[in-house]
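Peer 1: Pasting a predicted model and its sequence here:
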Amino acid sequence: MAKKLAKAVDDYLVWMIDVGYASGTIENYENALNHFQKFITHRKIEWSDIFTHNTLTAFQIYSGLSHASMAVKGVSSYLYDRKIISSPIKKPLERLPEIYEDYLHYYEKTRQVHRSSLIQTRNVLSALNDYLAKQDIDLSAIKIEQIDSFLSEFNARFMPATCHHNRSFLRGFLRYLYFHRKILKRNLAALIVGAPMFAQAQPPKFLRSHEVKALFAGLSTGSCKELRTSAMVHLGYTLGLRPKEICLIRLNDISFAKREISLFDRKSANPIKLPLPEITIKAIAAYIVGCRPESNHRALFLTFNAPAKPVNAVTVSHDITVAIQKINPLSSAYWLRHTYAQNLLESGASIFEVKQMMGHDNVQSTKRYIHIHTKLMLKELFDETL
């Protein structure tokens, strides 16, 4: 067992060198893993029990090394990817009552959910379950006053932005109980409104024509990151894609011969094929040929730090926002999506066509853009103040 673990650690460290990890990181990991091997040998832990959460927790207490967790988890992921062990180290999740687990499964399957959002949602639902048990409240008979009391207690320790997310996670669960499971007699989700929600009552913001021209004129392609950002901006503007949709694009989704892209992972869970404008094809090709790192990953956009891996939605949103804030300091990545919607409306597309192209769940979301378009026309035709 000791020899098998030693070989696994050596192979992992060689792999870290090959993919370009920083020498300081490799040195720290090697030190931690040497301590880990001694710990396993001393405790006489069997191979099947080495890469488990309980063993990792015991080792952290034993060693007192702050970076030990990352090193051991790194080895476990490396071995799992090569099918040497059956599962990487994962913190065991507390199983909730069936209705909560059913919703989490539904949420994961029907929405574009990042793992962190799924964990946060589970935390909110776990706290709700504990609160209802403590107050002896049946979930099917819950009232808005009790939900408000729970949120006041639960959100007390969080910053406003986190409170906003917690309310959003809870609204999703309540909608599920009302529309899909018919457990609640009333849609309580619509009644959960906090102060940050008032900002969403305003219409989406978008770029004016002169700002669009300035944006594309100012896009630089002098570095790999700038080439990647340029491709992201083109996808956001010409196709109206969300940052999450952009980060999920795979190489196989793009047909350069047919000049089209297939989008399978949409928020509305409705796949669609869209034509790729020539300017966007050129931006994507420039990034792939010039700077995309070599990798087994099939994601279009990868990180540049070794080991290369798919970028996440936060990175896409940040890079696009940085680019367009050079033109409008108040803008964000979603302004490109909103601008795309305006272009559709101005071209004469119906609200249902816009809904399909935007990947909206319902027409109500799309109707928000009608308000902006009307005001835009007043500005353009009659020079009235927006």
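Peer 2: Good, I have the coordinates. Every value quoted in this text rests on a predicted model; they were computed, and no experiment measured them. Numbers count the residues shown, from 1 in each chain.
Peer 1: all contacts plus neighbour counts: C-alpha atoms, from now on.
Peer 2: Fine.
Peer 1: how about the helices of the stretch 51-200 of the chain, start to end?
Peer 2: Assigned by DSSP state H, counting those that start in this stretch, the stretch 51-200 of the chain shows helices spanning 53-63, 68-81, 98-110, 115-135, 144-154, 160-175.
Peer 1: For L274, which three-state class applies?
Peer 2: Under DSSP: H, G, I helix; E, B strand; the rest coil, L274 falls in the strand class.
Peer 1: That one contacts T238, correct?
Peer 2: No. Taking contacts as C-alpha atoms under 8 Å, L274 lies outside contact range of T238: 10.2 Å.
Peer 1: Can you pick out the residue with more neighbours from those two?
Peer 2: Counted by other C-alpha atoms under 10 Å, L274 and T238 do not tie: T238 has more neighbours, with 19 against 13.
Peer 1: related to what we said a few turns ago, right, so the helices of the stretch 51-200 of the chain: which one is the most enclosed?
Peer 2: Between the helices of the stretch 51-200 of the chain, helix 68-81 has the highest mean count of neighbours, a mean of 19, where neighbours are mean count of other C-alpha atoms under 10 Å.
Peer 1: on contacts alone, who are the packing partners of that one?
Peer 2: Counting contacts by 3 or more C-alpha pairs under 8 Å, 6 or more residues apart in numbering; DSSP states H and E, helix 68-81 packs against helix 2-19, helix 23-43, helix 53-63.
Peer 1: can you redo those helices as a markdown table with distance to L139?
Peer 2: Putting the helices and strands packed on helix 68-81 into a markdown table (distance: least, C-alpha to C-alpha, whole Å) gives the following:
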| stretch | distance to L139 |
| --- | --- |
| helix 2-19 | 48 |
| helix 23-43 | 46 |
| helix 53-63 | 32 |
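Peer 1: Which one of the helices of the stretch 51-200 of the chain lies nearest to V316?
Peer 2: helix 115-135 (16.6 Å; C-alpha to C-alpha).
Peer 1: Residues touching that closest one, excluding its own?
Peer 2: Residues outside helix 115-135 that contact it (C-alpha atoms under 8 Å, 6 or more residues apart in numbering): 96, 100, 104, 108, 138-139, 150, 154, 166, 169-170.
Peer 1: That one to helix 98-110, inter-axis angle?
Peer 2: 160 degrees (axes from the mean of the first three to the mean of the last three C-alpha atoms, to 10 degrees).
Peer 1: Okay, angle between helix 115-135 and helix 144-154 too, please.
Peer 2: Using the same axes, to 10 degrees: helix 115-135 against helix 144-154 is 120 degrees.
Peer 1: Quick one: closest of the helices and strands packed on helix 68-81 to I89.
Peer 2: Per C-alpha to C-alpha, nearest to I89 of those: helix 53-63, 5.8 Å.
Peer 1: and the comparison structure, right after this:
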Amino acid sequence: MLDRQIQDYLEWMNNAGYAPWTMAQHSQILNRLLDFVVLNSIPWERTFARDTLQAFKDHVQVKYAGFVLRGFMRYLHQNGIICLPPGALPEGRGRSKLQRAQLPRLYEEYLQFYTQTRQVGKQQIYRVQGTLSALNDYLQNQGMELKDLDVLHMDAFLAERNRNFAPETRINQRSVLRGFLRYLLMRPGL
């Protein structure tokens, strides 16, 4: 379970626009945490216990390990995966996960449509925005517009985008794109 949560967290960081260097640091520490948990046969319910985390920090001896662990635990808590008592983690000063860059008009219209027609939480809307943002970036890098998109380009985009993601994340990415393409087909004049 921990490995899947780490992959989802790294995907969230990517969608939130974290720098590759920051993501690499988080990936390194969290994968060392996974190795530590497996090596010491620590059950899931003890993984985030204060004594387990302190033993891990003592083991890795990396100054920023506590920062990475707090960010990961905050993500897990906000997504209802672990329970933490109020005030257990500082709120932090980083960018809110709900802040996002503005996309071109058509993408923003789809996000508004998606929000109004689906009963989904803010986290799912944020994931949809991340996928659409990545598609927009891909098209810009290829010098293409949405009207030029075909199956081969979509396959190339998904291969590039999903290369490091867990299977569940890949399924989610494809679902988002199917919904967006369906929306584009419904719009007159596109």
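Peer 2: Thanks, I have the structure now. In this text the structure is predicted, and so the values were computed from the model without any measurement.
Peer 1: hmm, back to that, who wins for proximity to E380 of the first structure among the helices and strands packed on helix 68-81 of the first structure?
Peer 2: helix 2-19 (54.1 Å).
Peer 1: Figure out how far that closest one is from the centre of its chain.
Peer 2: 31 Å (C-alpha atoms, centre = their mean, to the nearest Å).
Peer 1: That one - contacts with which helices or strands?
Peer 2: Helix 2-19 of the first structure packs on helix 23-43, helix 68-81, going by 3+ C-alpha pairs under 8 Å, 6+ apart.
Peer 1: Tell me the residues of the second structure aligned with the longest one.
Peer 2: With TM-score structural alignment applied, helix 23-43 of the first structure matches no range in the second structure.
Peer 1: With stretch 158-170 of the first structure instead?
Peer 2: Under TM-score structural alignment, the match for stretch 158-170 of the first structure is residues 165-177.
Peer 1: How far does that stretch sit from its chain's centre?
Peer 2: 11 Å.
Peer 1: any idea how far R161 of the second structure is from Q173 of the second structure?
Peer 2: 9 Å (C-alpha to C-alpha, to the nearest Å).
Peer 1: So which of the helices and strands packed on helix 2-19 of the first structure is nearest T315 of the first structure?
Peer 2: Between those, helix 68-81 lies closest to T315 of the first structure; by C-alpha to C-alpha that is 21.8 Å.
Peer 1: Specify the angle between the closest one and helix 53-63 in degrees.
Peer 2: The directions of helix 68-81 of the first structure and helix 53-63 differ by 150 degrees, with the same axes, to 10 degrees as the criterion.
Peer 1: What count of nearby residues applies to I320 of the first structure?
Peer 2: For I320 of the first structure, the neighbour count with other C-alpha under 10 Å is 25.
Peer 1: Look at it and tell me its secondary structure.
Peer 2: helix.
Peer 1: need the contact list for I29 of the second structure.
Peer 2: Per C-alpha under 8 Å, 6+ apart, neighbours of I29 of the second structure: 65, 68.
Peer 1: Check which helix or strand it maps to.
Peer 2: helix 20-39 (DSSP states H and E).
Peer 1: List the buried residues for that helix?
Peer 2: 23, 26-27, 29-31, 33-34, 36-37 (16 or more other C-alpha atoms under 10 Å).
Peer 1: Show where that helix falls in the first structure, residue numbers please.
Peer 2: With TM-score structural alignment as the criterion, helix 20-39 of the second structure doesn't align anywhere.
Peer 1: still on that earlier bit, rebuild the helices and strands packed on helix 2-19 of the first structure as a markdown table, extending it with distance to I61 of the first structure.
Peer 2: A markdown table is the format used below for these (distance: least, C-alpha to C-alpha, whole Å):
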| stretch | distance to I61 of the first structure |
| --- | --- |
| helix 23-43 | 11 |
| helix 68-81 | 10 |
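Peer 1: So what does Y107 of the second structure match up with in the first structure?
Peer 2: Checking with TM-score structural alignment, Y107 of the second structure has Y100 as its match.
Peer 1: which one of the helices and strands packed on helix 68-81 of the first structure lies closest to G218 of the first structure?
Peer 2: helix 2-19 (33.7 Å).
Peer 1: How about S27 of the second structure, nearest residue that isn't a chain neighbour?
Peer 2: Using C-alpha to C-alpha, 6 or more residues apart in numbering and skipping residues adjacent in sequence, the residue nearest S27 of the second structure is L10, 7.1 Å away.
Peer 1: Surely the one you found and M23 touch.
Peer 2: Yes. Between L10 of the second structure and M23 there is a contact under C-alpha under 8 Å: 6.8 Å.
Peer 1: how near is the most far-flung residue of the second structure relative to its centre to E160 of the second structure?
Peer 2: Distance from the centre of the second structure peaks at G189, with 33.1 Å (C-alpha atoms, centre = their mean). Separation of G189 of the second structure from E160 of the second structure (C-alpha to C-alpha): 30 Å.
Peer 1: what's the answer for L132 of the second structure, then?
Peer 2: 14 Å.
Peer 1: need the contact list for Y114 of the second structure.
Peer 2: I125.
Peer 1: ok, 10 Å please
Peer 2: Remark: with contacts taken as C-alpha atoms under 10 Å, 6 or more residues apart in numbering, Y114 of the second structure is in contact with 108, 120, 125, 128, 179-180, 183.
Peer 1: Over to Y110 of the second structure?
Peer 2: 116, 128-129, 132, 179-181, 183-184.
Peer 1: One more pass at 7 Å, please.
Peer 2: F180 (C-alpha atoms under 7 Å, 6 or more residues apart in numbering).
Peer 1: and the gap between it and Y183 of the second structure?
Peer 2: For Y110 of the second structure, the distance to Y183 of the second structure (C-alpha to C-alpha) stands at 7 Å.
Peer 1: go on, E160 of the second structure?
Peer 2: 23 Å.
Peer 1: With A101 of the second structure instead?
Peer 2: 21 Å.
Peer 1: since we're on I288 of the first structure, how many residues are nearby?
Peer 2: For I288 of the first structure, the neighbour count with other C-alpha under 10 Å is 19.
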